[in-house]
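*Asks:* 3D, please:
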Amino acid sequence: MMTFFKLFRKGMKWGTIISTLLFIAITLIQIYGRFFMTKAPSWTEEAARVAFIYAIAFAAGLAVRGTYYVDFGFLVEKFSTRTQNMIKFFIWAVTTVFVLIFTYHAIDFLLMGTIEKSPSLKYRMAISFSGIAIMGLSILVHLIYEKPKSNKPSKI
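*Replies:* Here you go, the predicted model:
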């Protein structure tokens, strides 16, 4: 299980890096086209949008692992250790159920995109829509792996 998670996390990191670099490169091409060409390439806006979607999709699970999302730790810390553990578990359980539902519907959304084509690049919209499913799966895997551990008071 640990090897799968390490490989999964490495894939998410590289996916984030590559899609972010693509987003930057495509945006620079678009800027260059607008300033120095008679007509900017029409494909750049759509391609940049797809690269941005994938950058967010790959990074979403990594943000769960790094606890970069909004946290109300200052409020939870006011309770006893037992209550803190119960609150953290409740938040984790509700978030996991929400992401499960989100991912299920994201896969339905992806399947709808198999019949549609993008307006400019003419690829199947399932390619763009798959970013949402990737985001759901990424968050779900990290939530399951990062299940809250109990805060046992230290014996000092």
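*Asks:* CA only for contacts and neighbour counts going forward, please
*Replies:* Will do.
*Asks:* ranges for the helices of this protein?
*Replies:* Assigned by DSSP state H, the chain shows helices spanning 2-36, 43-65, 73-76, 81-112, 126-145.
*Asks:* quick check: the gap between the residue most central in space within the chain and residue 155.
*Replies:* Closest residue to the average C-alpha location of the chain: residue 60 at 2.6 Å, with CA atoms, centre = their mean. Per CA to CA, to the nearest Å, residue 60 is found 36 Å from residue 155.
*Asks:* likewise for residue 131?
*Replies:* Relative to residue 155, and taking CA to CA, residue 131 is found at 46 Å.
*Asks:* neighbour count for those two, which is higher?
*Replies:* residue 131 (22 against 4; other CA atoms under 10 Å).
*Asks:* my read: that one touches residue 49, true?
*Replies:* No - assessed by CA atoms under 8 Å, residue 131 is found out of contact with residue 49, at 11.2 Å.
*Asks:* hmm, back to that, need the helices of the chain in CSV (columns: distance to residue 119).
*Replies:* Conversion of those to CSV gives the following (distance: least, CA to CA, whole Å):
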stretch, distance to residue 119
helix 2-36, 17
helix 43-65, 9
helix 73-76, 45
helix 81-112, 16
helix 126-145, 12
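*Asks:* I have a second one here; can you model it like the first so I can compare?
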Amino acid sequence: MSTREQGAVDERRVVDDLDALSKVPKLPGRVGWLIGWSDRLFTALATLALLGIAATVMLQIAGRLFLPFSPAWTEELSRYLFIYMVALSSGAVIHRHRHVSVELFQHWLGPRGRALYQVLVCLVVGAFALIVLPYAWAYAENGAWQTSPTLKVPMLYIFFSTVVLFALVLVYSVIGVVEGLVALVRGPIDPEEEAPSWK
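*Replies:* Have a look, this model is predicted:
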């Protein structure tokens, strides 16, 4: 193996070690297909919200530069689109392990250790979402008699983003717990995989 190929292999190993929890296998079969389809749906909706933000901001810039007036509603709409982008992408981010996290020891764990760690993290996150979800619903209901300043949209729809956020976090945390438990029960396919990666 050439030095260049060895460098590529080492680089791939470092990236895999940084993303240790992605090695926990996802659920197979129709359930796995349904979860994957749900990931793609919410990612597509979040992407549409991001494109909406870009279009709204470009309209605001164009209005300030080329029009005699700047539309007042663009800043408000971009803010609401940003809120929904975060809420809609929260579940897929948890499922793909792309949220901000501090990884100090996960790459030292074998497959069962990573699965157990995923179960514990998802239990804590899911418990937090379960506790906060009723309060998010109460917060959303407060917007029923309010409207946004420029768009005149009922704030119920804007405040409902917190319900979407914590509901998706709860659902995807349950999925993470189930995937981790299945990986714990099934164990590694290859006996050599049980050895921690630092050996």
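*Asks:* returning to that earlier point: residues contacting whatever residue of the second structure lines up with the residue nearest to the centre of the first structure?
*Replies:* In the second structure, residue 60 of the first structure lines up with residue 90, judged by TM-score structural alignment. By CA atoms under 8 Å, 6 or more residues apart in numbering, the residues touching residue 90 of the second structure are 165, 168-169.
*Asks:* so what's residue 148 of the second structure closest to, chain neighbours aside?
*Replies:* residue 155 (6.0 Å; CA to CA, 6 or more residues apart in numbering).
*Asks:* ok, now how distant is the one you found from residue 57 of the second structure?
*Replies:* On the measure of CA to CA, residue 155 of the second structure and residue 57 of the second structure end up 21 Å apart.
*Asks:* swap in residue 168 of the second structure?
*Replies:* From residue 168 of the second structure to residue 57 of the second structure the distance is 28 Å (CA to CA).
*Asks:* what's the answer for residue 131 of the second structure, then?
*Replies:* Applying CA to CA to residue 131 of the second structure and residue 57 of the second structure gives a distance of 36 Å.
*Asks:* more crowded one of those two?
*Replies:* Neighbour count, other CA under 10 Å: between residue 131 of the second structure and residue 57, residue 57 has more, with 16 against 12.
*Asks:* list the contacts of whatever residue of the first structure lines up with that one.
*Replies:* Taking TM-score structural alignment, residue 57 of the second structure has residue 27 as its aligned residue in the first structure. Residue 27 of the first structure is in contact with 44-45, 48, counting by CA under 8 Å, 6+ apart.
*Asks:* ok, and the residues you listed in the second structure?
*Replies:* Retained in the second structure: 44-45, 48, out of the contacts of residue 27 of the first structure (criterion both residues aligned by TM-score structural alignment, their matches' CA atoms under 8 Å).
*Asks:* quick one on the thing from earlier: so which of the helices of the first structure comes closest to residue 151 of the first structure?
*Replies:* helix 81-112 (6.3 Å; CA to CA).
*Asks:* gap between that closest one and the chain center?
*Replies:* How far helix 81-112 of the first structure lies from its chain's middle: 14 Å, per CA atoms, centre = their mean, to the nearest Å.
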